[in-house]
Structure formats: C-alpha cells, structure tokens
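> The following block contains a protein sequence and its predicted model.
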Amino acid sequence: MSEFADATLSRYLDHQPALRDALRSDPVQAAQIEALRQTLTAMERALADEGVPQETQRRVINRMVWGDPEGIDDVYAQMLRVRKQMLAADLPPDLARAWWELPSTSPARPDEEPRR
C-alpha cells in the first residue's frame, strides 16, 4: 500500500473514533477494515499497472473512500456545513425549518446518531 492510500485509510479511521476503538476488540470490524485495505491496495496496483497518472489514482481512491475526488472532508461533513449555512441565511423560518427537517440522503456515520 502506498503512503497516500495508507494515509487515506488512517484519516478514514480518524474520522470514526468508535470504529478505531472497535478494531482492537471486534474481529468483524477488523476484518472489514482489512478488506478495505486490501481493496485499496489492489485498486492502486491495478491503476498503476494500467498507466493511470498519480493524480488520477489519488482522485479515484478518494472517491472510493470519501465519496468525493478531493477527499479532504467526508461528504457528510460537507453536507452538514451546507445545511448550517442555509440555516444561517436569511430564509423565512418555515422554509428553514422544513429544509433542515428533510431526511438526509447520506448514511449515518457509525460515530453519530442517525438523523430522522
């Protein structure tokens, strides 16, 4: 595994402290993360073998792990920021409340309570 893929997996675990803790005691979680590590390694190797440029490899790995080619923030955090910005905007109260109460289309992260 390259340094980039390793750092990406490490950041992924940093964003989910409960998962990182579970790796020590839960063999199922450990197996799932190992499967992700192996998948990232195999994908990285396949992209390199096919002559895909390094920058494109980085974007593909970020897309797989974070759902976004830049991978700086997970998509959930970006959506939450946008929601907060919308609430801070000068919207009619009913519209802002209705918008905030819309069900989220993203899956709940393991370290957070699911939204309605």
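Received it, and whenever you're ready, just let me know what you need.
> alpha carbons only for contacts and neighbour counts from here, please
Noted.
> which stretches of the protein form helices?
3-14, 17-25, 27-49, 54-66, 75-88, 93-101 (DSSP state H).
> Go through the ones you listed and pick out the most buried.
Mean neighbour counts were taken over the helices of the chain using mean count of other C-alpha atoms under 10 Å, and the top value, a mean of 17, falls to helix 54-66.
> helices or strands up against it?
When contacts are defined as 3 or more C-alpha pairs under 8 Å, 6 or more residues apart in numbering; DSSP states H and E, helix 54-66 packs onto helix 3-14, helix 27-49.
> one more structure, for comparison:
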Amino acid sequence: MLEQVRNPDNILIRPLIPASHGFHVDLVNLIPSCWSEKPLSRPRLGRIRNTIFGVLAHYSSNIVDHMVATMETQAADLEQTVATLTKELNEERSKANQFLHQLMPPYYFC
C-alpha cells in the first residue's frame, strides 16, 4: 500500500464499507461520492452536513435505548456468571473440607 502511495499508477485506493457493519444507508451512499476524483462531482458541504445530522437525529434516541438494552443483557449475563462461579466455589470448598476431614484426626475439628 505504501508503494502505491509513493508511486501512484492511477489506481484508486479506497477502503471497503461492508454492508454487514450496519452503517446507515445515507452514509454508505455519501462516502463514495466524497471520494470522487472530480471536485465538482463531490457533494457540497451543506449536503454532507445535512446527511450527517439526519443520520445522527435518527440514531440519537436509539443510542440510549440500545445502551440500556446492552447493559441489561450484560448485567443478566454477569449475574448468571456470578451464580455459576459461586456454586462452583461452594462445591470446591465442600470438597476441600471433606478432604481435610479425611486427612486430619477428628479431635482437630472440635
């Protein structure tokens, strides 16, 4: 890639924008138009600004909802993990106590 930058052969280097990343359609359409080699073909700043603000307005309410839902899911997963690990800890503690009772004389535990 560095060699292509140093010695360009009229090959355009553009990153791929995978559709699977969930980008807003307006942004996916806007970005390549900003890469146009002809300056007059590029969108004007007002269109870029309006598109970005439109996308942000669309996501502003969804971001909080998404964050809360993500936090709830993570909290539930964490609670389940803590419960599982606590159960395993108690089982291992019980096994260790049983092993100590087998090794030590009975009067040691009185």
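Great, that's in hand. If you're wondering where the values come from, they're calculated on a predicted model, not measured in any experiment.
> Now compute the TM-score of the two chains, please.
Here the TM-score for the pair of chains, by TM-score structural alignment, normalised by the length of the second structure, is 0.27; 46 aligned residues with a C-alpha RMSD of 4.1 Å.
> Any chance of CSV for the helices and strands packed on helix 54-66 of the first structure, columns distance to V82 of the first structure?
Output for those, formatted as CSV (distance: least, C-alpha to C-alpha, whole Å):
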stretch, distance to V82 of the first structure
helix 3-14, 21
helix 27-49, 29
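> and V65 of the first structure, which of the ones you listed is closest to it?
helix 3-14 (7.5 Å; C-alpha to C-alpha).
> Show me which helix runs longest in the second structure.
Longest helix of the second structure, by residue count under DSSP H: helix 45-103.
> Just list what that one packs against, helices and strands only.
Using 3+ C-alpha pairs under 8 Å, 6+ apart: helix 45-103 of the second structure touches helix 25-34.
> Quick check: buried residues in the helix it packs on?
L30, C34 (16 or more other C-alpha atoms under 10 Å).
> cool, and stretch 60-80 of the second structure?
Per 16+ other C-alpha under 10 Å, stretch 60-80 of the second structure contains no buried residues.
> measure V55 of the second structure to E79 of the second structure for me?
V55 of the second structure sits 35 Å away from E79 of the second structure, going by C-alpha to C-alpha, to the nearest Å.
> returning to what we had before: between the helices and strands packed on helix 54-66 of the first structure, which one is nearest to R58 of the first structure?
With C-alpha to C-alpha as the measure, helix 3-14 is the member of these nearest R58 of the first structure (7.5 Å).
> Give me the contacts around that closest one.
L19, R20, R37, L40, T41, E44, R58, I61, N62, V65 (C-alpha atoms under 8 Å, 6 or more residues apart in numbering).
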